[in-house]
Every structure is written in structure tokens, then in C-alpha cells.
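K.L.:
mind folding the following:
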Amino acid sequence: MPELPEITALAAFLTDHAVGQPVAAVSIASLNVLTTYDPAPAALIGRTLDAAGRHGKFLDLTFGDLHLVLHLARAGWLRWTDNPSPKAPKMGGPIALRVTFPTGGFDITEAGTKKSVTAAVVHDPQQVPGVARLGPDALSLDRAALATLLAGKTGRIKNVITDQTVLAGIGNAYSDEILHTARLSPFATAGRLDHDELDRLAAALTSVLTDAVGRSVGGEAARLKGEKRSGLRVHARTGLPCPVCGDTVAEVSFADRSFQYCPTCQTGGKKLADRRMSRLLR
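P.N.:
Got it, this is the predicted structure:
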């Protein structure tokens, strides 16, 4: 799933490649992608792209008083081409949406059969329910603000920092990296972190995301997925050695997702139970 660093990089890429250009065509190729109908997508045609930004993991493209707000979900991506096809994409294929400009264009694609990518044409991004529900941006918090945010939270820290209504921008991959850098168990209670643990979490949150943004911004859109994978130390590295201590990276799997951690760095050498009602194995 594209997270804060990748969405930031995609916004920067579109700023470089499309800002200042008028929309030549908009094609909808998925019945599920469009979540708004007034204004219609055709209202973007002829409007100039003024800015590209983000709200958490939502990409926000500004065209005068209209916004195209995109959420790439778990399997979506933005693919840019300098020579877009003049033909509209086929319905039911991997392309959900196409926007073209005089010197190029992009497709919003989605792999797999579960279609979760969304697009909304609105006058105000806050009209998109997912944007309206977002908590503060993950890179906007200092240590004190993070402590206030987590105070009283009884959920596991892994779940809390990936809850977009609590903290916007962090998903499964970067939460694994942040907690590994902070040397915290994914199952630590968010509201019970001590002073030192909060210090480590605040520092890790900023450093991991800032480093990832630095690696991503300026790169070609097509290479961002590979750049993300190359910078990961524990996520998606089950069975490989931890780059910090050499222990084997372990995994907790659920029905449709998993997360990774280092037992030595994060859980005092103990492995977390690999089931939905997870707890430390005794």
C-alpha cells in the first residue's frame, strides 16, 4: 500500500510533470472507483492542474475550485506515461481511471480482484469522508503532541499508529519500520509507554518517514515501489537476519495481511503468537 512517503513522492512527481497543464481527457474504467457524481469527472476537462498534494494517504490534485482526490488503497498505483493512448481504457481491466494532459498522462491502476481504489471530484477535500476523518499528519507531531495523542489509548501501538483517524499517513510497512527503529513491541499498549519509550517512538516516527520521503521524492513514479522495498529493514523480510542484531525477523499473520518484527530488538527475545488473538507465547 502506498503510504505517506510514496504519496508525497507521487505528488512531487505530478508537480514536476503536470502542474500548469490543462486536462485533455478523463476516462473512468471501473464502476467502483468513482465515489462522487456531481461534479462529474468531465468537469475537469480544460481545467489546469494548479497543485498536487496529499492528506495522509490521499492524493489531492487541485484544478481551480475543484479537487480530484485519489486513494490508492492496498493494491493501487499511479502510472505515468509521456505518450498516453488516445483510446479510452477498457472497462473491467486493471486501469480504473485515466487522466491525460497535452504532454502526458497517468493511469490509476489496481491489481487483484478486490477493487478498493477510489476517486472523488469535489469542491473541498473535506467532502471526502476518509479525508474528513483523518487524524493529524504523522509528520506534524513533535514528542509532546505524540504523547498527548497516545494518552489513554488502550489499543496496541501497532494498531493505534496505523489508525488513520488517530494518525494520518502510516500503514503496515512503515509502522513495522518505526516500531523496529524504536525497539518497541507491536503489542505494547499505546497509552502505557514510559518516558524513554515515547522518546524513542517520536524520534523513530520522524526519522523513518523523513528518510523514506528523502529517498522517494525526485524519483520516477514507476520506481517508487522498488525504492520503498529497498529501504525496509524488517517489513516483508520474514526469515531474514535483522540488520541491527542478526536475529531472524519473525512474522505475525492474519487472514489477509501480516506484519514483521525482530524478537531480539523489540520483544525481549520472545515471539509473538501468530494468531488473531495474539499474545506473547508462554
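K.L.:
going forward, measure contacts and count neighbours with C-alpha atoms only.
P.N.:
OK.
K.L.:
gap between the longest helix seen in the chain and the chain center?
P.N.:
For the chain, the helix with the greatest residue count under DSSP state H is helix 195-216. Relative to the centre of its chain, helix 195-216 is centred 16 Å away, using Cα atoms, centre = their mean, to the nearest Å.
K.L.:
which residues sit against that helix?
P.N.:
Outside helix 195-216, the residues that touch it by Cα atoms under 8 Å, 6 or more residues apart in numbering are 4-6, 8-9, 138-139, 142-143, 146-147, 174, 177-179, 181-184, 224, 227-228, 231.
K.L.:
tell me which residues touch the residue nearest to Ile45 when sequence neighbours are not counted, please.
P.N.:
Among residues not flanking Ile45 along the chain, Val23 sits closest, at 4.9 Å (Cα to Cα, 6 or more residues apart in numbering). Contact analysis of Val23 by Cα under 8 Å, 6+ apart lists 44-49, 99-102.
K.L.:
strands along this protein, start to end?
P.N.:
Using DSSP state E, the strands found in the chain span residues 25-28, 51-55, 58-63, 66-71, 76-81, 95-101, 104-110, 118-122, 250-253, 258-261.
K.L.:
kindly check the end-to-end length of stretch 25-38 for me.
P.N.:
17 Å (Cα to Cα, to the nearest Å).
K.L.:
my bad, stretch 93-105
P.N.:
End to end - Cα to Cα - stretch 93-105 spans 18 Å.
K.L.:
okay, buried residues for it please.
P.N.:
94-101, 104-105 (16 or more other Cα atoms under 10 Å).
K.L.:
how about the helices in the stretch 151-282 of the chain?
P.N.:
157-161, 172-181, 195-216, 224-230, 263-266 (DSSP state H, counting those that start in this stretch).
K.L.:
buried set for the first one?
P.N.:
Think helix 157-161. For helix 157-161, burial by neighbour count (16+ other Cα under 10 Å) applies to 157-161.
K.L.:
so which of those comes closest to Phe259?
P.N.:
Nearest to Phe259 among the buried residues of helix 157-161: Lys158, at 9.3 Å, using Cα to Cα.
K.L.:
for that closest one, give its distance to His180.
P.N.:
Taking Cα to Cα, one finds Lys158 at 11 Å from His180.
K.L.:
cool, Asp137 as well?
P.N.:
In this structure, Asp137 and His180 are 21 Å apart, going by Cα to Cα.
K.L.:
how about this one, so we can line them up?
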Amino acid sequence: MPELPEVEALAQDLGRRLEGRAIGTVHLAQFAALKTFDPPLAALSGAFVDGVTRHGKFLDFSVGGLHLVTYLARAGWVQWRDVVPPTPPKPSSKSLIAARVVLDNEEGFDLTEAGTKKSLALYVVRSPLDVPRIATLGPDPLSASFTVDVLATILADAGRKQIKGVLRDQALIAGIGNAYSDEILWEAKLSPYKPADTVDAAELFAAIQSMLTDAVKRSEGLKASELKREKKSNLRVHAQTGKPCPRCGDTILSISFADSSLEYCPTCQTGGKPLADRRMSRLLK
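P.N.:
As a prediction, the model looks like this:
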């Protein structure tokens, strides 16, 4: 899933490409992806792109006073096209292409989504806050307003909730998903199951800043086609099951859930003890 660093890099890359450009048309290939009807998608045609920004894991294209907002979900991505095919993508729920944005020349880009579970979402709105999930986002961890004190309040309010879930809760902290929550917890030497209100806010804050800032810096200047490879090549524990921990050499372990997994180092994070799969334990009772 694209998370804060990748979406930030996508916004920078697309912002450079789209500066001063006008939208020719937008072809919708998966009708269920469009979550709004007013303003209509056609209202973007002929309007100039004013900029591309990010809200958590949402991409926001500012177009002629309106906003085309997209949430890439688990398997969504942006595929730039130097030459857009002359034939629009066929509308189909099975298509990899959710929508195609055609510019005022031969260029454009596709919003794509792999897999059978289609969760990519598009919104045409007058303000980004008209998107419900943006309106409820927590603070951005790389903004100046996100401080140790803010994080301490979030942790205290979360109480006994597991810290892994708190980091992924977009209403508490915006932009961190499954992969970077694993990376942050490894950096901070914290168990994913540790209760939030027992976590040292200063240590966790330092880990958040370090992991996300480094990932953003590594992604600066990269094209969209290069971002996935960059992310995978720099993960320490996430998706590294069975490999040695880069800090202590112990074997990285994994716990699988219905549609995701978490990875951790038992020596660095859990006192050498493998974590129990609490969801599975409840099922077996």
C-alpha cells in the first residue's frame, strides 16, 4: 500500500509534470471508483492544474478551483504515459485501470489498481475537506504542528490499545500504514502489542521522524515507476520474514492476519520471545 513517503513523492513528481498543464478529459473505467457526483467529472475538462498535494495517504490535484482527490488504497498506483493511447479504456470492474487523465497534449496518466478487491476511490470536490476521510484525519507526522506533546496526548488518550494499531489509525496520525508502522516500531525497539499509554512519547517521536523523513528524502526526485522498488529495497523488517535483523542478526518473525501481516525482531522488540497471534488465540477458545 502506498503510504506517506510514496504519496509525498508521487505528489512531487506529478506536480512537476503537471505544472501549467490543462486537463483535456478524464475517462472513468471503473464507475464504482468515483464517490461523488457534484461537481461532475466533466467539470475538470479544460481547467488548468494549479498543483498536487498530499493529505495523509490521499493525493489531491488542484484543478481550476476544484480538487480531484484519489485514495490509492492497498493496490493502487499511478502510471504516467508519455503518449496516451487513442482509444479510451473500456469501462469494466475487472480493468486494472480505474481512470485515465488525458492532458492537453499526448501525455497523461492512469490510476490503476491490481487485484480483485477494488478499493481505489476518486472524488471531485470543491474542498479537500469535503472528502469525509480527509476531514477526520489526525495530524500529519511530518508537519510542524506534530510535536512530542501532541504524540504524548495521542498515546495517553489511546490507553491500552496496542501501539501497532494506534500508529495505523488515520484518525490519530495521518499517513502511516502497515509497512512503516513495522519499521517505526523496529526503530524504537517496541513490541507491536505494547499498550499505547506505556510508550515513551519522545522515543517513539524520534523513530517516527527518523523513518519517515529518511524515506521521503530517498524518494525525492524519483519517478512514480521507481518508487515501489525504492521502498522495498530499504525495508528493515516489514516483508522480511526469515531474514536476519539488520541490527542484531536475529531472525525476523511474522504474524499473519486475514488480509495483512506484521513483522518484527524478537530480540530487539519483544525480549527474545515470539509474539502470540492474539486473533488466532481468540478463535481457538
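K.L.:
related to what we said a few turns ago, if we go to structure 2, which of the contacts of Val23 of structure 1 are intact?
P.N.:
Compared against structure 2 with both residues aligned by TM-score structural alignment, their matches' Cα atoms under 8 Å, those retain 44-49, 99-101.
K.L.:
now those residues as CSV including distance to Leu205 of structure 1?
P.N.:
CSV is the format used below for the kept ones among the contacts of Val23 of structure 1 (distance: Cα to Cα, whole Å):
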residue, distance to Leu205 of structure 1
Leu44, 37
Ile45, 40
Gly46, 41
Arg47, 38
Thr48, 36
Leu49, 32
Val99, 34
Thr100, 36
Phe101, 37
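K.L.:
neighbours around the residue nearest to Asp60 of structure 1 when sequence neighbours are not counted, how many?
P.N.:
Distances taken as Cα to Cα, 6+ apart place Val69 nearest to Asp60 of structure 1, at 4.6 Å, with adjacent residues excluded. Residues contacting Val69 of structure 1 under the criterion other Cα atoms under 10 Å number 24.
K.L.:
list the contacts of Val69 of structure 1.
P.N.:
So Val69 of structure 1 contacts 58-61, 119-122, 125, 128 (Cα under 8 Å, 6+ apart).
K.L.:
what of Pro266 of structure 2?
P.N.:
By Cα under 8 Å, 6+ apart, the contact set of Pro266 of structure 2 is 250-253, 272-275.
K.L.:
count the residues that sit near the residue mapped onto Leu209 of structure 1 from structure 2.
P.N.:
Here Leu209 of structure 1 is matched to Leu212 in structure 2, going by TM-score structural alignment. Per other Cα under 10 Å, the neighbour tally for Leu212 of structure 2 reads 21.
K.L.:
likewise Val166 of structure 1?
P.N.:
For Val166 of structure 1, using other Cα under 10 Å, the count is 18.
K.L.:
out of everything not next to it in sequence, what's closest to it?
P.N.:
Among residues not flanking Val166 of structure 1 along the chain, Gly135 sits closest, at 4.5 Å (Cα to Cα, 6+ apart).
K.L.:
what's the answer for Leu134 of structure 1, then?
P.N.:
Nearest one to Leu134 of structure 1, counting by Cα to Cα, 6+ apart, is Thr165 at 4.5 Å.
K.L.:
gap between that neighbour and Glu177 of structure 1?
P.N.:
20 Å.
K.L.:
looking at these two, which has the bigger crowd around it?
P.N.:
Higher neighbour count among Thr165 of structure 1 and Glu177: Glu177, with 22 against 17, using other Cα under 10 Å.
K.L.:
the more buried one and Gly231 touch, don't they?
P.N.:
No - at 9.4 Å, Glu177 of structure 1 does not count as touching Gly231 under the criterion of Cα atoms under 8 Å.
K.L.:
residue in structure 1 matching Ile97 of structure 2?
P.N.:
Ile97 of structure 2 maps onto Ile95 in structure 1, by TM-score structural alignment.
K.L.:
try Ser254 of structure 2
P.N.:
Match for Ser254 of structure 2 (TM-score structural alignment): Glu251.
K.L.:
what is the burial count for that match?
P.N.:
With other Cα under 10 Å as criterion, Glu251 of structure 1 counts 22.
K.L.:
distance of it relative to Gly171 of structure 1?
P.N.:
For Glu251 of structure 1, the distance to Gly171 of structure 1 - Cα to Cα - is 16 Å.
K.L.:
ok, Val49 of structure 2 touching Gly64?
P.N.:
Yes - applying Cα under 8 Å, one finds Val49 of structure 2 in contact with Gly64, separated by 6.5 Å.
K.L.:
more neighbours: the two, which one.
P.N.:
With neighbours defined as other Cα under 10 Å, Val49 of structure 2 and Gly64 compare such that Val49 has more, 23 against 18.
K.L.:
need the contact list for the more buried one.
P.N.:
Neighbours of Val49 of structure 2 in contact, by Cα under 8 Å, 6+ apart: 18-23, 61-64.
K.L.:
need the residues you listed in CSV with distance to Phe37 of structure 2, can you?
P.N.:
Shown next, in CSV, are the contacts of Val49 of structure 2 (distance: Cα to Cα, whole Å):
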residue, distance to Phe37 of structure 2
Leu18, 24
Glu19, 26
Gly20, 26
Arg21, 24
Ala22, 21
Ile23, 18
Phe61, 17
Ser62, 17
Val63, 16
Gly64, 17
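K.L.:
closest one to Cys268 of structure 2 out of those, please.
P.N.:
For these, the nearest to Cys268 of structure 2 is Phe61 (41.2 Å; Cα to Cα).
K.L.:
that closest one: how many residues sit nearby?
P.N.:
If you count neighbours by other Cα under 10 Å, Phe61 of structure 2 ends up with 23.
K.L.:
and what of the one 4 residues further on?
P.N.:
Gly65 of structure 2 is surrounded by 13 other residues when neighbours are defined as other Cα under 10 Å.
K.L.:
and the residue nearest to it when sequence neighbours are not counted, what does it touch?
P.N.:
Closest residue in space to Gly65 of structure 2, ignoring its immediate chain neighbours: Arg126 at 7.0 Å, by Cα to Cα, 6+ apart. With contact taken as Cα under 8 Å, 6+ apart, Arg126 of structure 2 is in contact with 39, 65-67.
K.L.:
repeat that for 10 Å
P.N.:
Neighbouring residues of Arg126 of structure 2 by Cα atoms under 10 Å, 6 or more residues apart in numbering: 38-39, 62-68.
K.L.:
for Gly165 of structure 2, same thing?
P.N.:
Contacts of Gly165 of structure 2 (Cα under 10 Å, 6+ apart): 158, 177-178, 181, 192-193, 195-196.
K.L.:
structure 1: which residue goes with that one?
P.N.:
Per TM-score structural alignment, Gly165 of structure 2 is aligned with Asn159.
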